[in-house]
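Peer 1: Sequence plus predicted model, see below.
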Amino acid sequence: MLRSRAALGVAFLAVHLWIGLVGTVLIPTKAFWDLDLYRWWMWQGLHQGIWPVLDGDWVYPAGAVVPMLLPGLVDTWDTRTYAVAWTVLITALNALAAWTLLRVAGHRAVTGVWWWLGFIVLLGPVAVGRLDAVVAPLVVTALALALRHPAVASALLTFGAWVKVAPGALLLPLVMIVRRPWRTLVLPAASVCVVIAGIVAAGGGLSHLFSFLGEQGERGLQLESVAATAWVLRGLVDDGVRIWMNDDIITWEIAGPGTATMSGLLGYALPVALAAATGLLFWVRRRAGDQLDHAAFLARSALLIALVLIVANKVGSPQFIGWLAGPVVVGLARPGRESLRSWRVIAVLVLVIAALTQGVFPLAYDAITAGAFGASLLLVARNLLLVVTLVLVTRSLWRMGRSDRVDALSPAAA
């Protein structure tokens, strides 16, 4: 039954219909609130000629206008209609990604797609009702095609970076395993950048092209971030720690002794952590040499980078957890020389993280912002599991470098 593609198709539609129902009918103001903001921006553009990036600084990269505009062509007046159109768009993108994965990996991909559906259900509305929902299918498609069509993967990841930044970092492991990276990776990526920059320049917004970098830099320590965990716990017993709404960027942040320092340090810690992750990947690639299992290396490396971007970030929005889906889906579908068993613990941990994240938002978010004890512990548990998963993925890559090197030097390999 689980291997039946017909059953998989029915489940796929049921999952997306359920999330759409939650976001547009049951709890729209909690689940799909961001979509009203997207609709408003597109209404301004289509009806007043005031476009994000073209006419001022924006919190998102310029490419984010594209997915926001498509449902806006259906309706920018009614939020529910816009939300329905958005849900259809995400469903179509996810379907295309799943179809691509099934075409590339065959019956092995069925396990990965079933896992993905479970992940979407457990993560809940943020798996569909946020901009990051566009990123997940782009990453799945890119990683599925990366070994056979690296130029296509590079273009998809670069466009994804112009939507929400994070996918661009996944080019790092890809650079390490493809031949002629300048031709197959750099040129497609540069072409996408030139097209987007050219469109923005033609619209008169070139001076705002990188404004999203400054917007993010002005943030404080977000309540849900992993780095805020200690202050979330301290706030349960210390009135000197407070949770407040940053009205400028409409985000809940936490403030107390040391939070400003931590926020500033994370501005340096994130690039340092990414550099360390890159160093580990180079080490694994060099140690393993021709014995490297490219499929396993790519999926695990992508998961490592996604986890680093979450754990070492002063922003901790619940939709960031969606970044973990693509690497796990592809890892389960294309395990390379690894067995599916090697992915089992990671896959289960990420599902638990997704479920806890839905518990945090939208289910217990009001209680967390009010400093409630039980709800706050839910957030703490989620953050600790993120750290545990990061450690396990790091260890698995370390072992990949050591074991592949041993295999390569063994008499049997010779």
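Peer 2: Cool, the structure landed.
Peer 1: rest of the way, CA atoms for contacts and neighbours
Peer 2: Noted.
Peer 1: my read: P318 touches F361, true?
Peer 2: Yes: between P318 and F361 a contact is recorded at 6.8 Å, counting by CA atoms under 8 Å.
Peer 1: so where do the helices sit in the stretch 251-400 of the chain?
Peer 2: Secondary structure of the stretch 251-400 of the chain by DSSP state H, counting those that start in this stretch: the helices cover 259-288, 294-311, 325-333, 341-358, 365-369, 373-409.
Peer 1: The second one packs against which elements?
Peer 2: Other helices and strands packing on helix 294-311, by 3 or more CA pairs under 8 Å, 6 or more residues apart in numbering; DSSP states H and E, are helix 171-177, helix 259-288, helix 325-333, helix 373-409.
Peer 1: Which of those helices has the highest mean neighbour count?
Peer 2: helix 325-333 (a mean of 27; mean count of other CA atoms under 10 Å).
Peer 1: Now find how far off-centre that helix is within its chain.
Peer 2: 13 Å (CA atoms, centre = their mean, to the nearest Å).
Peer 1: who does that helix touch, helix- and strand-wise?
Peer 2: helix 79-105, helix 109-123, helix 132-145, helix 294-311, helix 341-358.
Peer 1: Please repeat the previous calculation with a cut-off of 7 Å.
Peer 2: With contacts taken as 3 or more CA pairs under 7 Å, 6 or more residues apart in numbering; DSSP states H and E, helix 325-333 sits against helix 109-123, helix 132-145, helix 294-311.
Peer 1: And the contacts of it?
Peer 2: 105, 108-109, 111-113, 115-116, 136, 139-140, 143-144, 296, 299-300, 302-303, 340, 343, 347 (CA atoms under 7 Å, 6 or more residues apart in numbering).
Peer 1: and the residue nearest the centre of the chain, what does it touch?
Peer 2: What sits nearest the mean C-alpha location of the chain, by CA atoms, centre = their mean, is W323, with 2.1 Å. For W323, the contact set (CA under 7 Å, 6+ apart) comprises A136, A306.
Peer 1: The structure to be compared is supplied as follows:
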Amino acid sequence: MNRLRVTPGPVLALTAIWLTTRALMLWLLAHNSARLLGGGSVSREVWRLYVHWYGVLAHGSFPVHDTLWQYPPGAGAVLLAPGLLPGLTYFQAFVALTLAADALTAAALLRAGTRPGRSQLGAAVWTGGLPLLLHLPLARYDLQVTALAVLSLLAVARSPRAGGVFGALGALVKVWPALVLLGVPRGRPARTAWAWAAAASAACLVPLALLLDHPLSFLREQGGRGVQIESLGGTALNLARHAGWPGRSRYRYGAIELVGPHVQAVATASLALTALCLGLLVLWRVRARHWSEATPYDAALSAVLLFTVTSRVISPQYMIWLIGLAAVCLTSRRTSQRPVAVLILAAAAVSTVAYPMYYQEVVHGTWAGCLLMLVRNGLLTAAAVLSFARLWRAARPASGKAGPPMEPRPGPHRLPERALSVS
């Protein structure tokens, strides 16, 4: 018996849209030397920085004393992977693997949307939302990380083990996918997911540490980061320049940061806000009384949004994460995050205007640059607040009213009923 209700019309339409938009993104990448496309800055990260790191990694060591290397050991495996494709330059191989991860993500979302009670809107958001960032997603390894996070969320309901493994792999590459396991229902599903995540992390870290020297070198450089010009704090400081603040922008730690009086105070405030958000998320998990099939998805999006907007760094590629998580939420008809997804897509479009199109305006802190950042970061802040508020309400149904139960899932990996409504 076929468990999936496949409607060929939407599938063919989304496939055609994916092929068309990705061809356009490749064309933009090939012509990215145009001023409005960043003057070559988008692709430069791959053919200059990633290639350099590939050479260091290929010689048996993680980059050490390199202020730009701020990533966990799993990132080394991703950056070494293009070397496995014969007959291609590093840049070509990297883009090919990135497109493969993109296609895998779209296929997983599409398959999830064809199940009974699900929606193909998630696949549509990923397919049509990612090109809002133009060619940027093809020249950053954040797409591969997002693919692992998406696979973790889509797998965790049917198999907490697989969900934990994919989440761990993502966290080993760029930390934040560890948050996708936040919403796994309490009890056996959560214990299983986190136990397998821990086991997968150890199983991957040990060989990486044996094969490559200095696996923890990234910790020293990560701690030295300041306030990036595109963060909430950076936007406030950029506005302060028009009121006489004497600070300036400078390239540090792989990004344009602001230096001058009170920058350290702004950085400390950002860290304090991140800690506060962590406390709110823990409080939500402790007090939540109802889980639906969408709760793990909604919790993941809310957590990553909160950590993003309070970060000292909000790079344009962070929007890839948010589009991917929003797409997962929209595969479920029970999600509480539909208006949040709209805000994220709007923020992605504005982010593209800021970078790469008018990045110099942002760097120099002109009124136009400040306005772009105010709009982009305002949309993200509104999305984060709305996301957490809706997550909180969805997990605490009104007194005397039971929330909608999670739909039963066929097969041997069905979650136990006690995991669906926790008292």
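Peer 2: All right, it came through fine. None of the values given here were measured: they were computed from a predicted structure.
Peer 1: Any idea what the TM-score is?
Peer 2: Put the two chains on top of each other and the TM-score (TM-score structural alignment, normalised by the length of the first structure) is 0.86; 390 aligned residues with a CA RMSD of 2.7 Å.
Peer 1: returning to what we had before: now the helices and strands packed on helix 294-311 of the first structure as JSON lines including distance to Q44 of the first structure?
Peer 2: As requested, those are exported to JSON lines (distance: least, CA to CA, whole Å):
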{"stretch": "helix 171-177", "distance to Q44 of the first structure": "34"}
{"stretch": "helix 259-288", "distance to Q44 of the first structure": "33"}
{"stretch": "helix 325-333", "distance to Q44 of the first structure": "33"}
{"stretch": "helix 373-409", "distance to Q44 of the first structure": "36"}
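Peer 1: what's the neighbour count on the aligned residue in the second structure for N313 of the first structure?
Peer 2: Aligned against the second structure by TM-score structural alignment, N313 of the first structure finds its counterpart in S311. Neighbour count for S311 of the second structure, taken as other CA atoms under 10 Å: 22.
Peer 1: which of the helices and strands packed on helix 325-333 of the first structure is buried the deepest?
Peer 2: helix 132-145 (a mean of 26).
Peer 1: whereabouts in the second structure does the helix or strand following it align?
Peer 2: Using DSSP states H and E, the helix or strand that follows helix 132-145 of the first structure towards the C-terminus is helix 150-164. Per the alignment by TM-score structural alignment, helix 150-164 of the first structure matches residues 160-174 in the second structure.
Peer 1: contact partners of the matching stretch?
Peer 2: Contacts for stretch 160-174 of the second structure (CA under 7 Å, 6+ apart): 71-75, 145, 148-149, 151-153, 155-156, 177-178, 180-181, 189, 192-194, 196-197, 200-201.
Peer 1: Contacts only, for the counterpart of L304 of the first structure in the second structure.
Peer 2: The alignment partner of L304 of the first structure in the second structure, by TM-score structural alignment, is S302. Counting by CA under 7 Å, 6+ apart, S302 of the second structure touches A384, S387, F388.
Peer 1: quick one: the first one and G233 of the second structure, what's the gap?
Peer 2: The one in question is A384 of the second structure. Between A384 of the second structure and G233 of the second structure the computed distance is 16 Å (CA to CA, to the nearest Å).
Peer 1: Then H364 of the second structure?
Peer 2: 16 Å.
Peer 1: These two - which one has more neighbours?
Peer 2: More crowded of H364 of the second structure and G233, by other CA under 10 Å: G233, with 24 against 16.
Peer 1: L236 of the first structure corresponds to which position in the second structure?
Peer 2: For L236 of the first structure, the residue aligned by TM-score structural alignment is H242.
Peer 1: And A190 of the first structure, by the same measure?
Peer 2: Match for A190 of the first structure (TM-score structural alignment): A198.
Peer 1: for I353 of the first structure, same thing?
Peer 2: Per TM-score structural alignment, I353 of the first structure is aligned with A347.
Peer 1: doesn't L379 make contact with that match?
Peer 2: Yes: contact criterion CA atoms under 7 Å: A347 of the second structure and L379 qualify, at 5.7 Å.
Peer 1: got the end-to-end distance for stretch 245-258 of the second structure?
Peer 2: One end of stretch 245-258 of the second structure sits 11 Å from the other (CA to CA).
Peer 1: Could I get the buried residue list for that stretch?
Peer 2: The neighbour-count check on stretch 245-258 of the second structure (16 or more other CA atoms under 10 Å) flags G247, R248, S249, R252, Y253, A255, I256, E257, L258 as buried.
Peer 1: Kindly indicate which of those lies nearest F94 of the second structure.
Peer 2: A255 (21.6 Å; CA to CA).
Peer 1: Map the closest one across to the first structure for me.
Peer 2: Aligned partner of A255 of the second structure by TM-score structural alignment: T251.
Peer 1: so what's the nearest residue to its match once chain neighbours are set aside up against?
Peer 2: Spatial nearest neighbour of T251 of the first structure, excluding adjacent residues (CA to CA, 6 or more residues apart in numbering): M245 at 5.7 Å. M245 of the first structure is in contact with T251, W252, E253, counting by CA under 7 Å, 6+ apart.
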